[in-house]
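In: how would this look folded up:
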Amino acid sequence: MDILGIVGILLGILTIILFIIKKFSIIVAAPIATIVVLLFSGVPILETLFGQENSYMTALAGFIAANFAIFLLGSILAKYMDKSGATISIADKVLSVVGTKNPYNALVALFIISAILTYGGINVFVVIFAIIPMAKPLFRKLNISWKLVVIPVFGGTSTFTMTMLPGAPSLHNIVPSTALGTTLTAAPLIGIVTSIVAIVFILVFMKLSLNKSLKKNETFNVDEKVESSAVISERKLPSFIISLLPILVLLGIILLFSSVNNIIIVALIVAIVLSAILFRKQIAEQREVLNQGATESLSSTITTGSTIAFGSIATSVPAFKGVFQAIQSIPGPPVLSLMIGTGLIGGITASAVGAIGISVANFAPIYLDMGLDPETVHRAITIGSGALSIVPYSGFLIIFNNLTGLTMKDTFAKGFISISVTHWIAMAVVVIMTLLGIA
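Out: As a prediction, the model looks like this:
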């Protein structure tokens, strides 16, 4: 085993985490951490960073090319929803239904909305672009800690709807289906049982966290600089139906035309055009909304792409082959080492989808040869991918913090429990079901 190379991978991860803690941009931290990995790996540094094939830059460029349109359009739609006051109108309606006496009901409502949107096939980044402006007035009116928003949003978007529930049209479910020849409903019993367990855990964790926050007398308390972006003038808010219409149209187009290529982009464009028409009375200067959305989307895209590029290089160096071998020797049923291995890749790449892609190409054939059923391999890989996908350099977490105005200290612990610990529990359920022969 290439011990020096493995040390390099670990030092690279520590480097990127240290830079994030010191509040350096991930755009700066990721290439520096990549250089650290390469220094210990015995591969050409400049070529691996700037080469025309399989380099840091090609990985970054590939991600931007594939995802920039979604980030751009999602950011603009979020700006329309925010600046028009549509999010406040929606929040008012939610409060009128769930009431203000029990803040937990509002958190559960936000959790359900996030889960429905994600399970409906909407890209997770699009969901948080839309849901955060919607959640802020809700929390403000309830006067509960804004830090709690992590739990319902992360729990709703990035756990059971992403990796466990059968039938999800997400990339997390599509990638292994394509590679293994399985259906999107692969291993339905495992998927349903782990989903139920995950939902129960998240709801309990959310309740305990809310009670703890209320006992400490924590309130909304958002920094004025961040809060100012959500301040709406005295002009009349759009009605609830009008406010919700762009989101309903977005979801409807995606669900009805799910087989059409790039349907998410088409749906976002339609939703933006509809917003421009419906909210013209609330937004006098639409050019400003477009400019702000476009500017913020650029940073979000490069931020996420940088983490993906770092992970792609860290998992391509020769030393990582030794890590693969070590993972396969983990004691216990084969499905356990498969999930742990996929989870480890997710931690290095800071991407659950990236982990799934690497795992189905490198791990799946080995475990199929061991006799594991393709459907079990499919569901085990998807569930395992979420085990360590939330790390300090995760693009999803960084963008979430930028959108909410919260810090890594505010969000990481709750985010880690909401996503990673939930997946650990699901992994334990999979192992138990496998041992009992009911998977």
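In: CA atoms for contacts and neighbours, from now on please.
Out: Fine.
In: how about the helices in the stretch 51-200 of the chain?
Out: Per DSSP state H, counting those that start in this stretch, the stretch 51-200 of the chain carries helices over the ranges 56-83, 86-98, 103-119, 124-142, 150-157, 171-180, 188-215.
In: one more sequence to fold, the one below, so I can look at both together:
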Amino acid sequence: MLWGIIGIILSLVLLITLAYRGMPVVIAAPIASVVALVFSGAPLLASYTEIFMPALAGFVGNYFPVFLLGAIFGILMTITGYAESIARSVARRLGARSALLATVLTSALMTYGGISLFVVAFVMFPLARELFRVADIPKRLIPGTIALGIFTFTMTALPGSPQVQNIIPGQFFGTDGFAAPGVGVVGTLIILGFGMAWLEYRRSSLMRNGEHFGSDEIPAKRGGSGLFGRGKAQPSAADPDGGTSPQRERSGGTVETQEKDAPVPASAPTTALLQPRNAVEPFLPLVAVIAVNFACTLLIFPRLEWSYLQEEKFGGIALSNRAGIWAVIIALIVAILVVLALNAKNLGTLKSGFTEGVKGAMLPIFSTASEVGYGAVVASVAAFAVVRDAVFNVGGNALVTSVLSTSVTAAITGSSSGGMTIALNAFGDQLRTMAEDQGMSLEAMHRLTAMAAGGLDTLPHSGAVVTLLLVCGLTHRQSYKDIGMVTIVGPVLAVAILVGVVSLFGSF
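Out: From the prediction side, this is the model:
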């Protein structure tokens, strides 16, 4: 048993090390699994084909449509120029003096509207860079500012978020994406308030010390655009938990490899080829995602007949097991159709968006699924029972147990969706039973578990962090302190406060 526990620990250290050094998680996770299996004495081949691969396939089977549609939608928003137009509209409205807030809100709006997280990151960097230049704000704050808008409250806290991190808990707790709206809104205010306070404090502190935008100049990205000019869009990824590979840029039919061995996602959307007719048009697809998601979840689905789901061929499921993911799938499909309808005369131009979307969805989903497979292997070894019992003996509170187990696995894997899936695959049934026995709200469990996944997932080895820093041309030493404060300290503080409130007074 002792050797088994040592094997689990060593496998975790190896997974973190390999991920931090840029090895794709698709490869790193199976290697780490072998270490855990060798120390436990379990058979390697049988564990790979009968445990690792079924868990990987299960994740892909559940969430592939969300990754695929999100990638296609994000790339279509880039090709049409909608994403850039939205960023410019918000930036102009708030002005350069509010560069920090403008960057956060623009990033958050696009993320909550269903655009893939790193599509937003690549679109936002050149615009944030220009805003920071005009306001003379130290550029080391750009990564933290973008991260606050895309990796925190819009990903996990805001009710109805179409991001996969908000969908996963519903698969285990029978809840939907609008679970515990009061808890989510309060959590959003805490995270956003803390993050903005920190960024403003850092801006003032750095500028008092004589640091300005021009200090240690960031090289301009090839094809980047200023606030008032159009340029080539940068490569993007479909999910912050995706794997890593050399960055590529497509231009004029050629593909050039940049930043040798740079750990950035491989998906590459086409450059903005079209021009929106007006400033309102780009917002319509985002409104469609939000409105359709809301309508399906709270108005349409509850009024339809779903008794046929109890048939054996449909797995005997309940609507609550699938409502969240179905609503997001329909919302993204409608949003894509809205983009196509608005650009009916340019459908030939948009065709590449579907091809690139398929490519852009593959690496992120298989990277996350590979981590889920690793978690299944670890959970299968005998020594894991000791870990499981330790987790459940922490305090006996279902909410606390769910939050802690999710936080730990997200920290280990550097992945919010991967860590949460691993934890809930291992403990989900027990947590649900425990919560029901204790009278704990499953909606509150959904919301706070999702928020917990979006806290420690951005430790320095996180692929999302490494990629964002590379996009911005900065290093961990320059900018990680601010990323950590807004994506770790703020969310962890919000979860801690809300766990206490919900435990004492119930969900709201």
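In: about what we covered before: adding mean neighbour count and distance to I269 of the first structure, write the helices of the stretch 51-200 of the first structure out as TSV.
Out: TSV is the format used below for the helices of the stretch 51-200 of the first structure (neighbours: other Cα atoms under 10 Å; distance: least, Cα to Cα, whole Å):
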stretch	mean neighbour count	distance to I269 of the first structure
helix 56-83	22	7
helix 86-98	20	18
helix 103-119	21	17
helix 124-142	22	12
helix 150-157	27	22
helix 171-180	20	21
helix 188-215	18	32
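In: can I get these in TSV with distance to I253 of the first structure?
Out: Supplementary listing: the helices of the stretch 51-200 of the first structure in TSV, determined by distance: least, Cα to Cα, whole Å:
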stretch	distance to I253 of the first structure
helix 56-83	15
helix 86-98	20
helix 103-119	12
helix 124-142	14
helix 150-157	19
helix 171-180	18
helix 188-215	26
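In: quick one, which of those is nearest to A361 of the first structure?
Out: The closest of these to A361 of the first structure is helix 171-180. By Cα to Cα, the value is 7.8 Å.
In: got the contact list for that closest one?
Out: By Cα atoms under 8 Å, 6 or more residues apart in numbering, the list of residues contacting helix 171-180 of the first structure from outside reads 162-163, 167, 182-184, 186, 352-353, 356-357, 360-361, 374, 378, 381-382.
In: let's see it at 7 Å
Out: Helix 171-180 of the first structure has contacts (Cα atoms under 7 Å, 6 or more residues apart in numbering) with M162, T163, T183, L184, V353, I356, G357, V360, P374, H378, T382.
In: other SSEs contacting the biggest helix by length in the second structure?
Out: When the second structure is parsed with DSSP state H, its longest helix is helix 347-380. Applying 3 or more Cα pairs under 7 Å, 6 or more residues apart in numbering; DSSP states H and E, we find helix 347-380 of the second structure packed against helix 25-40, helix 53-79, helix 416-438.
In: can you tell me which of the contacts of helix 171-180 of the first structure has the most neighbours?
Out: Taking other Cα atoms under 10 Å as the neighbour criterion, T382 ranks highest of these with 31 neighbours.
In: what's stretch 492-506 of the second structure in contact with?
Out: By Cα under 7 Å, 6+ apart, stretch 492-506 of the second structure touches G187, I190, I191, L448, M451, A452, G455.
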